[in-house]
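Asks: my questions are about this predicted structure, shown below with the sequence.
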Amino acid sequence: MMLPAALSVVRYTGDEMRARLDDLARLRIAVFRAWPYLYEGAMDYERHYLLRYARARTGTIVVALDDGRPVGAATALALDEEADYVQAPFRAAGLDIAKIFYFGESVLLPRYRGRGIGVRFFAEREAAARGFGYGICCFCAVQRPEDHPLKPKDYVPLDAFWTHRGYARRPDLVSTFTWRDIGEREESAKPMVYWMKDLRGAKGQA
């Protein structure tokens, strides 16, 4: 799908990421306030979080720009450069984390959705994975209770989109992330279920 002329998608690494940290931090906070993440973000944390990608050997951020202004971003790096709690379920399952490329998240302002940017985010991160020599990709998504009081009645999960991209849900692989929901005084634990794709052809295998 072709993007409108004013929109572009670029891949940043290293110093290019550092120059965009504040813009990307604000973008993450804005998008993740919505369901299903309900994230009460803070700029200091976001800068620190994004700086990890800028410093990582395989750190990658794909950014969607509208006339030069960031309106979406997607992050990625090798799983063996991620935090222990992200690696833990793969180690427990006997999977080789040195072969897996991890997609951190995708965020996109609502008015830019449905224009093919999400597809490009996956394509660019998969290209980065191949460029660094990885044949397997994964990401995780929060699992909220079906009866959560803040769940919008018209909410449509992205499972079909991810499946169409070739990713398979792995309910046997679950990490616990913690953050403060909107309205919470303290951080609380959330289960994050992984999805995987084998770029060499066999879905969800490692």
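Replies: Good, I have the coordinates.
Asks: hey, let's count contacts and neighbours off CA atoms from now on
Replies: Noted.
Asks: return the set of buried residues in stretch 87-103.
Replies: 87-90, 97, 99-103 (16 or more other Cα atoms under 10 Å).
Asks: an error on my part: the question was meant for stretch 164-179.
Replies: Applying 16+ other Cα under 10 Å to stretch 164-179 flags 166-169, 173-175, 179 as buried.
Asks: alright, now check it against this:
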Amino acid sequence: MLKIQSVSGEALKDCIPALAALRIRVFREFPYLYDGDLAYEEEYLNTYVQAPDSVIVLVFDGDEVVGASTAIPMANETIEFKQPFIDAGYNPDGIYYCGESVLLPQYRGLGVGVAFFEQREAHAAKLGGFTHSCFCAVERPEDHPRRPADYEPLDRFWQKRGYHKTPELATTYSWKDLDEAEQSAKPMTFWMKAL
């Protein structure tokens, strides 16, 4: 039986090692193809521990963390994520940023993805003061050599959750792909929803 639990602040500290390992494992898949390392992951995830209004929705199968979804006020994010909104006239203080969702393949299709969005948006509503929720997704070309033949983008799923793609809100973020010697900038496009 899966258990889904929202965790914030200092309570997140105990979850960071398991979450870091999970992110590395899941993000190796297309479209992210992320060649991650635990030290970077733990530092990145510490942002969520430090930000008082962040949340991570964790999925447990018994004692094992098998999925997680992060969210944080945009004001606590890096300039790469804030600047497109500032340039477009949005106030980052009014935006709740849904970071990423990772879930092991055998647990997909069971409604966990819907719960991820519901719980993050509920957390934003409980905090108050947020006009929009957003997330961003990497853009990969249709003919990418590592694109699986059966790859199905999540666009329809996100649209059903009320999000719309906003190509005018775009940024780049750097990481090392599995076949890269060094990090390179990847194009990212934001999806938004009014709360």
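Replies: Yep, that arrived. Values in this document were obtained by computation on a predicted structure and should not be read as measured data.
Asks: would you pull the TM-score for this pair?
Replies: The TM-score (TM-score structural alignment, normalised by the length of structure 2) is 0.98; 194 aligned residues with a Cα RMSD of 0.7 Å.
Asks: between the buried residues of stretch 164-179 of structure 1, which is nearest Arg28 of structure 1?
Replies: Nearest to Arg28 of structure 1 among the buried residues of stretch 164-179 of structure 1, counting by Cα to Cα, is Trp179 at 13.5 Å.
Asks: the single longest helix found in structure 2 vs structure 1, average offset?
Replies: Scanning structure 2 for the longest helix, with DSSP state H as the assignment, gives helix 112-127. If you overlay the two and look at helix 112-127 of structure 2, the average distance to its match in structure 1 is 0.5 Å (mean Cα distance after the TM-score superposition for structure 1).
Asks: in structure 1, what range does that helix match?
Replies: Using TM-score structural alignment, helix 112-127 of structure 2 lines up with residues 117-132 of structure 1.
Asks: now the matching stretch, how far from the chain's geometric center?
Replies: 12 Å (Cα atoms, centre = their mean, to the nearest Å).
Asks: likewise stretch 19-36 of structure 1?
Replies: Put simply, stretch 19-36 of structure 1 sits 12 Å off its chain's centre (Cα atoms, centre = their mean).
Asks: where in structure 2 does it fall?
Replies: So stretch 19-36 of structure 1 sits over residues 14-31 in structure 2, by TM-score structural alignment.
Asks: looking at the buried residues of stretch 164-179 of structure 1, which are in strands?
Replies: 168-169, 173-175, 179 (DSSP state E).
Asks: show me the strands in structure 2, by range?
Replies: Using DSSP E, the strands of structure 2 run over 2-7, 55-61, 64-73, 95-103, 132-138, 164-175, 184-194.
Asks: buried residues in the first one?
Replies: Using 16+ other Cα under 10 Å as the test for burial, strand 2-7 of structure 2 gives 4, 6-7.
Asks: also stretch 134-146 of structure 1?
Replies: Under 16+ other Cα under 10 Å, the buried positions of stretch 134-146 of structure 1 are 134-142.
Asks: ditto for stretch 113-132 of structure 1
Replies: Quick answer for stretch 113-132 of structure 1 (16+ other Cα under 10 Å): 117-118, 120-122, 124-126, 128-130.
Asks: mind giving me JSON lines with these and columns for distance to Glu81 of structure 1?
Replies: Shown next, in JSON lines, are the buried residues of stretch 113-132 of structure 1 (distance: Cα to Cα, whole Å):
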{"residue": "Ile117", "distance to Glu81 of structure 1": "26"}
{"residue": "Gly118", "distance to Glu81 of structure 1": "24"}
{"residue": "Arg120", "distance to Glu81 of structure 1": "24"}
{"residue": "Phe121", "distance to Glu81 of structure 1": "20"}
{"residue": "Phe122", "distance to Glu81 of structure 1": "20"}
{"residue": "Glu124", "distance to Glu81 of structure 1": "19"}
{"residue": "Arg125", "distance to Glu81 of structure 1": "16"}
{"residue": "Glu126", "distance to Glu81 of structure 1": "17"}
{"residue": "Ala128", "distance to Glu81 of structure 1": "15"}
{"residue": "Ala129", "distance to Glu81 of structure 1": "13"}
{"residue": "Arg130", "distance to Glu81 of structure 1": "16"}
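Asks: nearest to Tyr49 of structure 1 among these?
Replies: Arg125 (18.3 Å).
Asks: what about that closest one, distance to Tyr155 of structure 1?
Replies: The spacing between Arg125 of structure 1 and Tyr155 of structure 1, counted by Cα to Cα, to the nearest Å, is 26 Å.
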